[in-house]
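Chemist: Sequence isn't available, so here's the structure alone:
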């Protein structure tokens, strides 16, 4: 199992978004930074999103990562629960009715890790594959 200290620092972020419902592929290129706060880590992402034929746009995300016993819990920046980091080979689930988000992680620390989200439901059908490489 990883420790929050394993994530601390700056990472290059490369994300591919395969949106089957819209028939569009997108990509995000940028950076992610995990830095300490009083309760764990704050993850901040920033990059340029290219989505289909649209003009590039700036995109940002912010999450809170917290140690919870032997687990790591991830929260939205407003404190709402997002998901618990799953053990290797297992998916975590986040329900956002009516859609379902499933995520798996593959860690090759200290240099890189991947995160793959599968989003299904009546409104969405996409796969978001992110690779984080330590800077």
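Modeler: It's in. This one's a predicted model, so the numbers in the text were calculated from it and none came from an experiment.

Chemist: When you work out contacts or count neighbours from here on, use the C-alpha atoms and nothing else.
Modeler: OK.

Chemist: Shouldn't residue 5 be within a helix?
Modeler: Yes. Membership of residue 5 in a helix is supported by DSSP: H, G, I helix; E, B strand; the rest coil.

Chemist: Against residue 35, how distant is it?
Modeler: Separation of residue 5 from residue 35 (Cα to Cα, to the nearest Å) stands at 10 Å.

Chemist: structure B:
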């Protein structure tokens, strides 16, 4: 049996448009795991797609809380996607293979996107440094298309 590839080619930006179920597990070093459940939406705007997620974050010993964040996703000429913070600052680039990094002094953020089961997909983050140490896995399942 052939080994399963951890990625496929990055989908075209337009393929992300719509609503997605989002489930995220976060495991901090030396702490109880956290869970985020909500929805992510990609809508046209600002030269690409505006990404907005909203949902409930649950952590052991704490009451559940509303959480949200957003990014800007823009197609790159020749393929791939640039991801920026809401204010337009570059965050990272998604290319063939799905691996990317972001240095946020003094911590390193590394991600691997997995599009093999498209339209289901995931992003696995590993954050290491003196201020932060955690793993985060986000799983996306399509709810609606464009």
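Modeler: Alright, I've got the coordinates. As the structure is a prediction and not an experimental result, all values here were calculated from the model.

Chemist: Got a TM-score for the two of them?
Modeler: The pair, once superposed, lands on a TM-score of 0.93 when counted by TM-score structural alignment, normalised by the length of structure 1; 132 aligned residues with a Cα RMSD of 1.1 Å.

Chemist: quick one on the thing from earlier: okay, residue 5 and residue 35 of structure 1: which has more neighbours?
Modeler: residue 35 (18 against 12; other Cα atoms under 10 Å).

Chemist: Please say which position in structure 1 residue 125 of structure 2 maps to.
Modeler: By TM-score structural alignment, residue 125 of structure 2 lines up with residue 117 in structure 1.

Chemist: tell me the contacts of its match?
Modeler: Residues near residue 117 of structure 1 by Cα atoms under 8 Å, 6 or more residues apart in numbering: 101, 102, 103, 104, 127, 128, 129.

Chemist: Could you point out which of these is nearest to residue 88 of structure 1?
Modeler: Set against residue 88 of structure 1, the nearest of these by Cα to Cα is residue 104 (8.0 Å).

Chemist: Neighbours of the closest one, how many?
Modeler: 19.

Chemist: what residues are up against the aligned partner of it in structure 2?
Modeler: Mapped onto structure 2 by TM-score structural alignment, residue 104 of structure 1 lines up with residue 112. When the contact criterion is Cα under 8 Å, 6+ apart, the partners of residue 112 of structure 2 are 97, 98, 99, 100, 123, 124, 125.

Chemist: Nearest residue to the fourth one in space, please, no chain neighbours.
Modeler: Sequence neighbours aside, residue 111 is the residue nearest to residue 100 of structure 2 in space, at 5.3 Å (criterion: Cα to Cα, 6 or more residues apart in numbering).

Chemist: Check the fifth one too.
Modeler: Using Cα to Cα, 6+ apart and skipping the chain neighbours, the partner closest in space to residue 123 of structure 2 is residue 113 (4.5 Å).

Chemist: Against residue 121 of structure 2, how distant is that neighbour?
Modeler: According to Cα to Cα, residue 113 of structure 2 and residue 121 of structure 2 sit 7 Å apart.

Chemist: Thanks again, I'm all set now.
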